[in-house]
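Peer 1: generate a structure from the sequence data that follows.
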Amino acid sequence: MLLDTASLYFRAYFGVPDSVKAPDGTPVNAVRGLLDFIARLVQDHRPDELVACMDADWRPHWRVELIPSYKAHRVAEEAPSGAGPDEEEIPDTLSPQVPVIEAVLDAVGIARVGVAGYEADDVIGTLTARAAGPVDIVTGDRDLYQLVDDARGVRVLYPLKGVGSLQVTDEDWLRSKYGVDGRGYADLALLRGDPSDGLPGVPGIGEKTAAKLLAAYGDLAGIMAAVDDPASKLSPAQRRRLDESREYVAVAPKVVRVADDVPLPRFDPALPAAPLDPEVLDGLAARWGLGGSLDRLLSVLRG
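Peer 2: Model (predicted):
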């Protein structure tokens, strides 16, 4: 089981009241909410291995070089230009909780993997490519639908309400919803565009049109070959819009498709039956008032 950790702690932050606080009054709603999420996921799905995948770089420079608008609207205004990686705009009371989340996961012994220059999606893509058995990806980010692969047992568990209600995304679901399989989803997404990620898409090519084009021509390369084929059945408007978007179409695949070759550090993905560092964990539990949320997770891990 691979967790898109930031996606889940953002959901926890907005789903759990900020009245949930540490003894000193600091909000810990994201921390406790994430611990509850993990406990429920392990209880319901019983994975053999679990990895909390992290955004070491939520807006990698190599993606921005290709498409400058990539996530540009989510850069914090006060972030100084040229002073290192962009800072993501995060609610004031969430940002201080992230180091606490990291420390607690480490003390519990849950593998936490992030790699400089890459997003959590890329870590997930690489671990999925390397996996020998089935993979459940837990994320509220539809970008990862591109990894769905029935033949390899790769599916996305998309939280609808907390993590107790999950949409199980497999190839049948993708075809019924979007008309594509996992491999086709990345092409659909780059043609359609995604304002939440600053991806412009091809003007005039919406989701339904993109799905029809992929059904007719197979993939992005097939669609662009049809642009150059006078005998193809593209409408004049489609041909013109795609032709005018060649520069975007040439670079967008590298931006949209998750990496599958990230240089990962060594780590142990096995779920711990007991805390890795109980003394540190006790200190964190007392300092941050983790109470029942941590107790529930430890109880589930003990099995």
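Peer 1: CA atoms for contacts and neighbours, from now on please.
Peer 2: Will do.
Peer 1: any idea which helix or strand comes after the helix or strand Leu213 falls within?
Peer 2: In this structure, Leu213 sits in helix 207-217 according to DSSP states H and E. Remark: after helix 207-217, the chain's next helix or strand is helix 220-227, criterion DSSP H and E.
Peer 1: by contact count, what packs against that following helix?
Peer 2: Judged by 3 or more Cα pairs under 8 Å, 6 or more residues apart in numbering; DSSP states H and E, the packing partners of helix 220-227 are helix 207-217, helix 236-244.
Peer 1: most tightly packed of those helices?
Peer 2: Comparing the helices and strands packed on helix 220-227 on average neighbours per residue, with mean count of other Cα atoms under 10 Å, the densest one is helix 207-217 at a mean of 18.
Peer 1: name the helices or strands packed onto it?
Peer 2: helix 171-178, helix 182-192, helix 220-227.
Peer 1: now distance to Val154 too, for those helices, in CSV please.
Peer 2: Conversion of the helices and strands packed on helix 207-217 to CSV gives the following (distance: least, Cα to Cα, whole Å):
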stretch, distance to Val154
helix 171-178, 9
helix 182-192, 10
helix 220-227, 23
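Peer 1: which one of those lies closest to Leu294?
Peer 2: For Leu294, the closest of those is helix 171-178, at 34.3 Å, according to Cα to Cα.
Peer 1: in the closest one, what's buried?
Peer 2: By neighbour count with 16 or more other Cα atoms under 10 Å, helix 171-178 contains the buried residues Glu171, Leu174, Tyr178.
Peer 1: closest to Val51 out of the helices and strands packed on helix 220-227?
Peer 2: Of all the helices and strands packed on helix 220-227, helix 207-217 comes closest under Cα to Cα, at 32.2 Å.
Peer 1: next, the residues that contact that closest one from outside, please.
Peer 2: Contacts with helix 207-217, where a contact means Cα atoms under 8 Å, 6 or more residues apart in numbering, come from Tyr178, Gly179, Val180, Gly184, Leu188, Ala189, Leu191, Arg192, Leu220, Ile223, Ala226.
Peer 1: for these, give me CSV that also has distance to Glu244.
Peer 2: Formatted as CSV, the contacts of helix 207-217 follow (distance: Cα to Cα, whole Å):
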residue, distance to Glu244
Tyr178, 25
Gly179, 25
Val180, 25
Gly184, 22
Leu188, 18
Ala189, 18
Leu191, 13
Arg192, 15
Leu220, 15
Ile223, 14
Ala226, 14
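Peer 1: please identify the helix or strand for Ile137.
Peer 2: Under the criterion of DSSP H and E, Ile137 resides in strand 135-138.
Peer 1: this one as well, want them side by side:
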Amino acid sequence: MGLTAGAVFLLVLAVASVLLGEHLFGLGDLWTSYRHFDGSNEQLILRTTRVPRVLVAAAVGASLAVAGAVMQVLTRNPLASPSIFGINAGASLFIVIGLVLYGSALTMNTMIWIAFAGALFVSVCVYAMAMRDSWFEPVKLTLAGAAMGAFASSITSGLILINKQSLDAALFWMIGSVSGRKLDHLLSVAPYMAIGLGLAFLLAGSLNIMMLGEESARGLGQRVTLVRLLSSLAVVLLAGSSVAAAGPIAFVGLIVPHLCRALIGQDHRWLLPCCALSGAVLLVAADLAARFVLMPKEVPVGIAMAMLGVPFLIHAARRKAND
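Peer 2: Below is the predicted model of the structure:
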């Protein structure tokens, strides 16, 4: 019942996001733009800007939220998320490297694989630095993720300064925005998002057992190494495709899992679908709200999420320290 209500709310919010903004439209305009397309400016705005923007925001929000929930179990760290662990920064770094080397010749499909490579590279580095006798240490994971994220961001900034001709193209990805994204962007990454989400949902039962600790999970017959590998693959697919579609949008993977756990508990068979739905709602709502902050100019949703996420991160860290 809760998921159904959430889906209805997401639909209402998506319609509002399509209709509201600098240019206001009615439901009749939306219906006409798809039933009788005449090439008018209003219909072009709806079909080529507003609708793709909402769909990209929903898909990216769902992917990042599920990736964050999986990472928090995998690392046994409630503060884990693709942004905090540097995975988004790694994907962005590799995309900027690709833009510097190939410029406009870089296709969307190639960019997706480059983003995956960056996400995978940072993931391997972070896990390797935090390993000790085949165990992950949560504190080391956090420190390693922060270090790798800072390293990737600094290299990215240096490449942009050295190669100014790639500045505009790089900023398109680095700011973290769904504005200007086309439906082709979403269609290119949708298969990888679907695989990542499907894999995460299939692992839901195993993630429940992993929460008991590695020794207990092994005692219950859980193939811990295989679950780690498949969980990491799901995170890389979800984070890499999200960065390829909308840039490094932070904090979705941190905020949403905490809120969903407070609402429905720790069972990942329900938690992960709730995270997917809530992540889509959060990013669509944040994008809609960001349009009205500096009207007629728009604040990129990545900045809006950072303003929302930093206080939440401080609150979560202080509550964990008091526990």
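Peer 1: superposed, how do the two chains score by TM?
Peer 2: Once superposed, the chains reach a TM-score of 0.28 (TM-score structural alignment, normalised by the length of the first structure), with 138 aligned residues with a Cα RMSD of 6.3 Å.
Peer 1: so for Leu105 of the first structure, which of the helices and strands packed on helix 207-217 of the first structure sits nearest?
Peer 2: Closest among those, using Cα to Cα: helix 182-192, at 30.6 Å.
Peer 1: name the helices or strands packed onto that closest one?
Peer 2: Using 3+ Cα pairs under 8 Å, 6+ apart: helix 182-192 of the first structure touches helix 207-217, helix 246-256.
Peer 1: output the helices and strands packed on helix 220-227 of the first structure as a markdown table; include the columns distance to Ile137 of the first structure.
Peer 2: Shown next, in a markdown table, are those (distance: least, Cα to Cα, whole Å):
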| stretch | distance to Ile137 of the first structure |
| --- | --- |
| helix 207-217 | 24 |
| helix 236-244 | 33 |
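Peer 1: quick one: closest of those helices to Ala103 of the first structure.
Peer 2: Closest of these to Ala103 of the first structure is helix 207-217, at 41.0 Å (criterion: Cα to Cα).
Peer 1: by how many degrees do the closest one and helix 182-192 diverge?
Peer 2: Per axes from the mean of the first three to the mean of the last three Cα atoms, to 10 degrees, the angle that helix 207-217 of the first structure makes with helix 182-192 is 130 degrees.
Peer 1: re earlier: mind putting the helices and strands packed on helix 182-192 of the first structure in TSV, distance to Glu65 of the first structure included?
Peer 2: Shown next, in TSV, are these (distance: least, Cα to Cα, whole Å):
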stretch	distance to Glu65 of the first structure
helix 207-217	25
helix 246-256	10
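Peer 1: which one of the ones you listed lies closest to Ala120 of the first structure?
Peer 2: Judged by Cα to Cα, the one of these that comes nearest to Ala120 of the first structure is helix 246-256, at 13.4 Å.
Peer 1: C-terminal to the closest one, what's the next element?
Peer 2: As assigned by DSSP H and E, the chain's next helix or strand after helix 246-256 of the first structure is helix 278-288.
Peer 1: among the helices and strands packed on helix 220-227 of the first structure, which comes closest to Ser165 of the first structure?
Peer 2: Ser165 of the first structure lies closest to helix 207-217 among those, at 26.0 Å (Cα to Cα).
Peer 1: now do the helices in the stretch 201-323 of the second structure.
Peer 2: Taking DSSP state H, counting those that start in this stretch, the helices of the stretch 201-323 of the second structure run over residues 204-210, 214-219, 224-246, 252-264, 268-290, 301-322.
Peer 1: could those helices be laid out in a markdown table, adding mean neighbour count and distance to Ala62 of the second structure?
Peer 2: Listed next are these as a markdown table, based on neighbours: other Cα atoms under 10 Å; distance: least, Cα to Cα, whole Å:
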| stretch | mean neighbour count | distance to Ala62 of the second structure |
| --- | --- | --- |
| helix 204-210 | 20 | 16 |
| helix 214-219 | 14 | 28 |
| helix 224-246 | 25 | 9 |
| helix 252-264 | 22 | 9 |
| helix 268-290 | 24 | 4 |
| helix 301-322 | 15 | 14 |
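Peer 1: centroid residue for the second structure?
Peer 2: The second structure has Leu64 as the residue nearest its centroid, 2.8 Å off, counting by Cα atoms, centre = their mean.
Peer 1: nearest spatial neighbour of that one, chain-adjacent residues omitted?
Peer 2: Closest residue to Leu64 of the second structure apart from its sequence neighbours, by Cα to Cα, 6 or more residues apart in numbering: Gly253 at 5.1 Å.
Peer 1: what's the angle from the following helix or strand past the strand holding Ile137 of the first structure to helix 182-192?
Peer 2: Using DSSP H and E, the next helix or strand after strand 135-138 of the first structure towards the C-terminus is strand 154-161. Interaxial angle, strand 154-161 of the first structure versus helix 182-192 (the same axes, to 10 degrees): 60 degrees.
Peer 1: list the buried ones in strand 154-161 of the first structure?
Peer 2: Applying 16+ other Cα under 10 Å to strand 154-161 of the first structure flags Val154, Arg155, Val156, Leu157, Tyr158, Pro159 as buried.
Peer 1: next, count neighbours for Val123 of the first structure.
Peer 2: By other Cα atoms under 10 Å, the residues close to Val123 of the first structure number 29.
Peer 1: hang on, Leu64 of the second structure packs against Ser242?
Peer 2: Yes. Between Leu64 of the second structure and Ser242 there is a contact under Cα atoms under 8 Å: 7.0 Å.
Peer 1: from start to finish, how long is stretch 279-299 of the first structure in a straight line?
Peer 2: End-to-end span of stretch 279-299 of the first structure (Cα to Cα, to the nearest Å): 17 Å.
Peer 1: sorry, wrong one. I was asking about stretch 34-53 of the first structure.
Peer 2: The first and final residues of stretch 34-53 of the first structure sit 13 Å from each other (Cα to Cα).
Peer 1: from Thr156 of the second structure, how far off is the nearest residue to Phe312 of the second structure once chain neighbours are set aside?
Peer 2: Excluding its sequence neighbours, the residue lying closest to Phe312 of the second structure (Cα to Cα, 6+ apart) is Ile255, at 7.0 Å. Plainly put, Ile255 of the second structure is 26 Å away from Thr156 of the second structure if you go by Cα to Cα.
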